[in-house]
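Peer 1: A structural model of the following input is requested.
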Amino acid sequence: MRRLLLAGLIALAVLPVAAQNPPRTQTLDLETIMANPDWMGHPVENPYWSVDGRSLYYQLKRDGSSVRDLYHVDPATGDNTRLDAAATARAEGPAVYDHAHRQAAYLFHGDVFLVDLTTGRHAQITRSPQPEAALRFSPDGRSLQFRQGNQWYIYDIASGVTAPAALLKSTDDPQDKQPDALGRQQLELFKVLREDKADKDALHANEQELAAADPTRAPQPFYLGDKQQVVDTELSPDNRWMLVVMQPAHHDDGKAPPVIHYVTDTGYTESEDARTYVGRNDPAPQSVVLLDLSAHTSYALSTDDLPGIKDDPLKAIRAKTVAALEKAGKDDEAKALKAPDIRPVTLYTMDSGTAGIVWTDDGRNAAIEFLSADNKDRWIATVDFAHHALVSQHRLHNDAWINWGFNDFGWLKDNHTLWYLSEESGYSQLYVKPVNGVAKALTTGKFEVSQPQLSDDGKWFYVRTNKVAPYSYDAYRVPATGGELTRITQYGGLEQFVLSPDDKQLAVLHSAAYVLPQLAVLDAQGGTPRELTHTMKAAFTAHAWIEPKIVQVPSSHGAGVIYAKYYGPANETDASSSRPAVLFVHGAGYLQDVTTSATYYQHEQLFNNLLVQEGYVVLDMDYRASAGYGSAWRTAIYRQMGHPELEDLLDGKAWLVKNHGVDPHRVGIYGGSYGGFMTEMALLRAPGEFAAGAAQRPPADWVTYNDQYTADILNDPQLDPEAYTISSPITYAQNLRDPLLINHGLIDNNVMASDSIRLYQRFIELHKKNFWLSLYPMERHEFEHADSWYDEYRRINELFETWVKPGTSQQ
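Peer 2: As a prediction, the model looks like this:
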């Protein structure tokens, strides 16, 4: 058997935490906490099991570089090894197995490898410049499928021959081209032309006959027409069928705004195109074609009969806007807003980046997940191969928008029962449904279920849930036939898990407030885990970091409670003193920061520690729209971004005043991206409530953001202009009275710097005071350079020291 050789490997010592930690220190400074995050340590990334299931691989970022090194760990001994280049060349990738578990295959450096599990022999199948993907064995184990882009290949294991599964051409079939009137006249006039045509037709017919009778030949092409382009393809495991996702070939993607680079390695100013603004052009509608590879025939799969597809969920809004346009004499604009008779659809995009199509293991059933273009509906449909039609299995409707997550789906091992996640109860739960049967919930409750993974034997689902509390995540399992949801891990900070090939062990990544994701392994039925890594740096763990307290802030607007993280002094005895406070607002809108896991906002968490050291208390809230609390919490901002969230932030401020002795006139606010947007909304919609605010990379006008995110929440700006008006900070620019600092990366291609520059110009024209704009020439949306991080937070710190701490706000 090919074995992982130890020669040339570099050992990584895994020491107990106490042995690595010098005495804990307390004093912080801005230079240290805004340094390159390498000083903190690195998260363990992308764990997977070896082919034999006896060991694990994972990746770790290299200090001072974006390079990820590959590591190997033995779960039995805990021995970790960093693989050098020679050892990496002998490593394996995540494996797939045939039904009998006699063979395995894996991808490594983009190529395909095959393993005979009875002999241990490894064979390289491809060595190509283009990466392969989507490895899968045929049901009988005789062939192996993989793809390059949209081209599928079948490797016959016995013969060693690799052949394309199908040849797709985005042109019309030349044989279908009929002569026009002039051509017909030519054929009538000239015998030689008639003979040439007859000969070509005979050659083509002969080629078709030979190809049909000879499996050793390459397949004949499918001509898909020049009006459509191929977006994705999915081959059935039995090599019989292919589903092809199409969209218009010449769809207008709209004008893309440029991003200007002023500091370049050439010395010349350069530009690049960013994404199109929302409403400038809708995403291209998609369709699916079924190819019968055996009979060499094709069939369009119509979505016209999906339930509710002919409804107009925006009917009331559409009527109001159309009436206003017609009243204003804008008849052409009104006509453009006419509802389609049948709503266009796109296919859900899987985590792999491919279309939402899943085949059963035997290749006899396929399920497709569609989204309406307005994102109010999600359908899961199966394919009726006998009648070349779609059969709806499940429809999920939301008056606001379908969640971007919780759309996982697949098949049980019986090859005729679907499983899927759905928010239909108000929370993401796991369901199963036989193709010809009734859906059944495997999980129920006011918690979120994600990351469903079916065991290889098909008996269990393993999932990640926050059943214990919204902020606490662990791995659970539930029988695939229904039964009790059982807790497997006890971390409260579970990030992800990977089931071993024999279903006996679970490799897990877990984290905590100041511990980046670490790898452990435990029995798949639960038990005491074995910790396998400790990648935090001694200089970081030496600090006595403030453990954030998870608190419940009562809502004054009927929202129940708002979960938040509170940062305050360790010995907080006098809550009656008048303190300054800061609200940190997380980004993304739909993101959860109030958890017992590691935060995405490492720099901000350390800055919150510094603020406490300087005499502030800090509150970090999961305002409405945050993840982890169900669909009603998420969609509360529909058509009114910045309004429910501001109510929650003001409730947070009131809670600090009541419970922690905070001076209501000495509260600052800061955040990035969506948090920057909320900072601007807080100052502009509630002037006088905050002493000062710092907004990083904030969207100031939603009409200039992208389509996928914004149109889901606010609809198209042409259709629903009111939603954009009330949701954009620039609308309220005249209300500025409190100091506002805006920091923005100049080459941000997500939220363009023009958002902040346009708002800045509005302040100039309105003769406002105490507003500042700092632009960072080398930064995109996510800042990457320590100097920029330091400068950004130096300015924020000085803003708070000037306007919040001494109580000099303009009240």
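
Peer 1: alpha carbons only for contacts and neighbour counts from here, please
Peer 2: Fine.

Peer 1: what are the ranges of the strands in the stretch 101-250 of the chain?
Peer 2: Counting by DSSP state E, counting those that start in this stretch, residue ranges of the strands within the stretch 101-250 of the chain are 103-108, 111-116, 121-124, 133-137, 143-148, 151-156, 162-164, 167-169, 221-223, 228-235, 241-248.

Peer 1: List the buried residues of the second one.
Peer 2: Translated: strand 111-116. Under the neighbour-count criterion of 16 or more other C-alpha atoms under 10 Å, strand 111-116 has Asp111, Val112, Phe113, Leu114, Val115 buried.

Peer 1: Looking at the residues you listed, which one is closest to Arg737?
Peer 2: Within the buried residues of strand 111-116, proximity to Arg737 (C-alpha to C-alpha) peaks at Asp111, which comes in at 60.1 Å.

Peer 1: Give the closest residue to that closest one in space, chain neighbours not counted.
Peer 2: Leaving aside its chain neighbours, Asp111 sits nearest to Thr126 (5.4 Å; criterion: C-alpha to C-alpha, 6 or more residues apart in numbering).

Peer 1: Equivalent analysis for Val498, please.
Peer 2: Across the structure, with C-alpha to C-alpha, 6+ apart as the measure, the residue nearest Val498 apart from its sequence neighbours is Ala507 (5.1 Å).

Peer 1: repeat for Lys467
Peer 2: Phe447 (5.2 Å).

Peer 1: One more sequence to fold, the one below, so I can look at both together:
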Amino acid sequence: MKKHLLFILLCSSQYTFAQLGPLTVEKIMRDPKWMGVSPSNYHWTADSKTLYFNWNPDKKAKDELFKVGTSSTKIIKAIDKEDEKNPTQNYLYNSNKTLGLFERNGDIFLQDFKGNKERRLTNTQERETGAIFLTDGSIAYQKEDNIYSLNLKTAETKQLSNFVKGKKPGKADVKTGTVQDNWLKAEQTALFDIIKKRNAEGKNNTNRTGRVRASVATDTKSLKEIYTEDKFLSNVIISPNGRFITYKLTTAAQNNHNTIVPNYVTASGYTEDIPGRTKVGENESTSQNFIFDIQQDTVYTIQTSTITGIKDLPDYLKDYPKEKEALQKKNEDRNVNLFGPIWNENGTKGIMIAISTDNKDRWILQLDALSGKFNLVDRQRDEAWIGGPGVGGYYAGNVGWVDNDHFYYQSEATGYSHLYVADVAKGEKKQLTSGKWEVQTLKLSKDKKTFYLTGNKEHPGITNLFKIASNGGELIQITTMKGLNEITLSPDEKWIAINYSYLNKPWELYIQPNTPKAKAVKITTSTSSEFNSYAWRQPDMISFKNRYGAEVYARVYKSENPHPNHPAVVFVHGAGYLQNIHFGWSQYFREYMFNNLLADNGYTVIDIDYTASSGYGRDHRTGIYRHMGGKDLTDQVDGVKVLVEKYGVNPKHVGIYGGSYGGFMTLMAMFNAPEVFESGAALRSVTDWAHYNHGYTSNILNEPFNDPIAYKQSSPIYFADKLKGNLLMAHGMVDVNVHFQDIVRITQRFIELGKSNWELAVFPVEDHGFVEPSSWTDEYKRIFKLYENTLKK
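Peer 2: Model prediction:
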């Protein structure tokens, strides 16, 4: 009887331990492993029979490697040696797909698919990269700064370029002998007949150590020395026909001020400085691209002056007529960043992608390698800034050759990022996908007959895999699960690994045959029993028209037992250009759980994909151009109106919170809409955009010195005097993204303004993204206390 009772008590205690509810900040802000660890880092073996992935079902200190076969759903813990027998390789194929090149640990290997043999081509201490097949059957690769070719039949290795660091020696740089050297040399010649004889035969080419310099064989041509001076060499690319080597020389920015982030809690006991980034508007590095014609032994410049519209000025200059007039008189070419060239298989055509440094233009250009001039294939101009999935301003984008004449790319020309193919020979373009949705990822099949793409065609917050013929036709849907589907295609393209999640279900692995609407089989179950014990909400997925007539999407977390005050909280996601209103598991999983906690405690919570969020096309993306805290803020206000009208929220008891861009938005809301928001928690907030980085900020606001209007109407520090409600600010002191200086500066403004309804919580060991559970807990306990003390009073 006693044993039976003890068993019941033990079971009862284990069951109680497994129960999560009621939610508390301390519970949800623990090390996330308590929830369970989702699988990640999927990679197929070369034979497409096995999928490897990282996983941690036992909540160990580190994730471990697991595998599953396509013929079974049984998960097996992988052994490293087994993994090495059949590694995943990204092959670069020859024209008939019989051979493949790949890199392993800095060396080049050749795979013979017919003979199923692997051949090692290099074995050096240096790293060989960028191996390609040349049209003559040999291969080329880069080692250190230079390009080499390897004849697969004769095994002869040949150096094709000779980049030399530093300046080309002039006459003043040539070392001449001293008077003593010259006297000794003359004496030797006068005394010895053998010296006279060898001088006549050219065999006395000696240095001061007495070592005879090797003479150059008459049938060997010395390589042209290309001096890089004080510039940085990059983007060294050889054409497949082996004739042209293109490269970029970059001059580092001068007279810039790098920021410093002090680190106070250190092992040494001393304050240590962390070198930081520059601020927006600082000088940028400049680059120039060149062509080395091996056949002509000549170097010449790629001529960006031949780009269509290279002198066009941005529209915003209409607000600065004097500056615009001065620039028009200068009539200078704009600076551009060039990517490529991307050569077709036979090396007859090369495409370069050009992005203007003022962020307004993206060109797809055919390079005439003989002259260094360009012919226009496509130009996309945006008076806000170039961007969108597959387009981007910091890389070439999703581009490549379908065949020797057809080049594919993505463009937002219609307002949404879609797939295009250009017939470069004929100068014609064809749009393959269309509609009010985005192509988000893109992959061309091995036989180049099919594009595989993911897109949000069904709903802005649902992604699926599709395929379409590379020459156009019907768009065919392959996956069907409602949520987010991230795809890893097997090398033979017969299977897909799906990283899938839903609103209240974290990421899990599924495997599906690569056939339309086939069944996806679930492989992993990762969430803990404690996590599963709570009924996580599926928030209402709604949309509403904002005051400008645009459709805005949101999640609403309803409270089953609203507090008598009927309070509400607005959560603002970070990054600006990011999507959080989707049918998948949010990357803001802590905030998702906190929103559930708020709803349990009588609050209604709304989370909005405000203007500038991703997933909704160009106009939504660029709607904050030159005015952050404009339409993105009024979307929050319009969202509160929806809560009042449809969810019974009391408009006098509304709070707001968010981190990074969400922290910035919270400050703008508290300053510029004080009649709407009673309390706000601004976390790791940008307070003055003139102090943020260049790449992100210059896209949206241009630069402080050329568009001060944009910065002054977008920066919270200029509106600090309007604070009326209750404000909590929280910031990590070693934040290398949004510096602690940002929050210190606005704190000083509050002090000078005599404001008292604010507080600042500092976190000495935290960077931009908090890591320590104790920091997360402290921060969110403060937020919850703020709302409890102000919105429920």
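
Peer 1: measure the residue nearest to Lys467 of the first structure to Leu325 of the first structure for me?
Peer 2: Here the criterion is C-alpha to C-alpha, to the nearest Å. By it, Phe447 of the first structure lies 44 Å from Leu325 of the first structure.

Peer 1: out of the two, which sits in the more crowded spot?
Peer 2: Just comparing Phe447 of the first structure and Leu325: by other C-alpha atoms under 10 Å the higher neighbour count belongs to Phe447, 19 against 16.

Peer 1: Aligned to the more buried one, what sits in the second structure?
Peer 2: When the second structure is aligned by TM-score structural alignment, the residue opposite Phe447 of the first structure is Trp437.

Peer 1: tell me the contacts of its match?
Peer 2: Tyr416, Ser417, Gly455, Asn456, Lys457, His459, Pro460, Gly615, Tyr616, Gly617 (C-alpha atoms under 8 Å, 6 or more residues apart in numbering).

Peer 1: Let's have these in JSON lines, adding neighbour count, secondary structure and distance to Gln431 of the second structure.
Peer 2: Converted to JSON lines, the contacts of Trp437 of the second structure look like this (neighbours: other C-alpha atoms under 10 Å; DSSP: H, G, I helix; E, B strand; the rest coil; distance: C-alpha to C-alpha, whole Å):
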{"residue": "Tyr416", "neighbour count": "24", "secondary structure": "coil", "distance to Gln431 of the second structure": "12"}
{"residue": "Ser417", "neighbour count": "29", "secondary structure": "coil", "distance to Gln431 of the second structure": "11"}
{"residue": "Gly455", "neighbour count": "24", "secondary structure": "strand", "distance to Gln431 of the second structure": "16"}
{"residue": "Asn456", "neighbour count": "20", "secondary structure": "strand", "distance to Gln431 of the second structure": "18"}
{"residue": "Lys457", "neighbour count": "19", "secondary structure": "strand", "distance to Gln431 of the second structure": "16"}
{"residue": "His459", "neighbour count": "17", "secondary structure": "strand", "distance to Gln431 of the second structure": "21"}
{"residue": "Pro460", "neighbour count": "20", "secondary structure": "coil", "distance to Gln431 of the second structure": "21"}
{"residue": "Gly615", "neighbour count": "29", "secondary structure": "coil", "distance to Gln431 of the second structure": "20"}
{"residue": "Tyr616", "neighbour count": "26", "secondary structure": "coil", "distance to Gln431 of the second structure": "19"}
{"residue": "Gly617", "neighbour count": "22", "secondary structure": "coil", "distance to Gln431 of the second structure": "16"}
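
Peer 1: Lys545 of the second structure: which of those is nearest?
Peer 2: Of all the contacts of Trp437 of the second structure, Lys545 of the second structure sits closest to Tyr616, with 13.9 Å by C-alpha to C-alpha.

Peer 1: Residue in the first structure paired with the closest one?
Peer 2: In the first structure, the residue paired with Tyr616 of the second structure according to TM-score structural alignment is Tyr629.

Peer 1: My guess is that match contacts Pro470. True?
Peer 2: Yes: checked against C-alpha atoms under 8 Å, the pair Tyr629 of the first structure and Pro470 is within contact range at 6.6 Å.

Peer 1: Leu499 of the first structure: what's its closest spatial neighbour, skipping adjacent residues?
Peer 2: Nearest-residue entry for Leu499 of the first structure: Leu506, 4.7 Å, with adjacent residues in sequence omitted and distances by C-alpha to C-alpha, 6+ apart.

Peer 1: Helix, strand, or coil at that neighbour?
Peer 2: strand (DSSP: H, G, I helix; E, B strand; the rest coil).

Peer 1: Give me the neighbour count for the aligned partner of it in the second structure.
Peer 2: Structural correspondence for Leu506 of the first structure with respect to the second structure (TM-score structural alignment): Ile496. Using other C-alpha under 10 Å, Ile496 of the second structure has 26 other residues around it.

Peer 1: Return the residues in contact with Ile496 of the second structure.
Peer 2: The contact partners of Ile496 of the second structure, taken as C-alpha under 8 Å, 6+ apart, are Ile487, Thr488, Leu489, Ser490, Ile511, Gln512, Pro513, Asn514.

Peer 1: can you check Arg62 of the first structure too?
Peer 2: Listed by C-alpha under 8 Å, 6+ apart, the contact set of Arg62 of the first structure reads Arg68, Asp69.

Peer 1: Find the helix or strand that Tyr452 of the second structure is a member of.
Peer 2: Secondary structure here is read from DSSP states H and E; on that basis Tyr452 of the second structure sits in strand 450-459.

Peer 1: which non-adjacent residue is nearest the alignment partner in the second structure of Ser774 of the first structure?
Peer 2: Residue pairing (TM-score structural alignment): Ser774 of the first structure is matched to Ala761 of the second structure. Leaving aside its sequence neighbours, Ala761 of the second structure sits nearest to Ala730 (C-alpha to C-alpha, 6+ apart; 4.6 Å).
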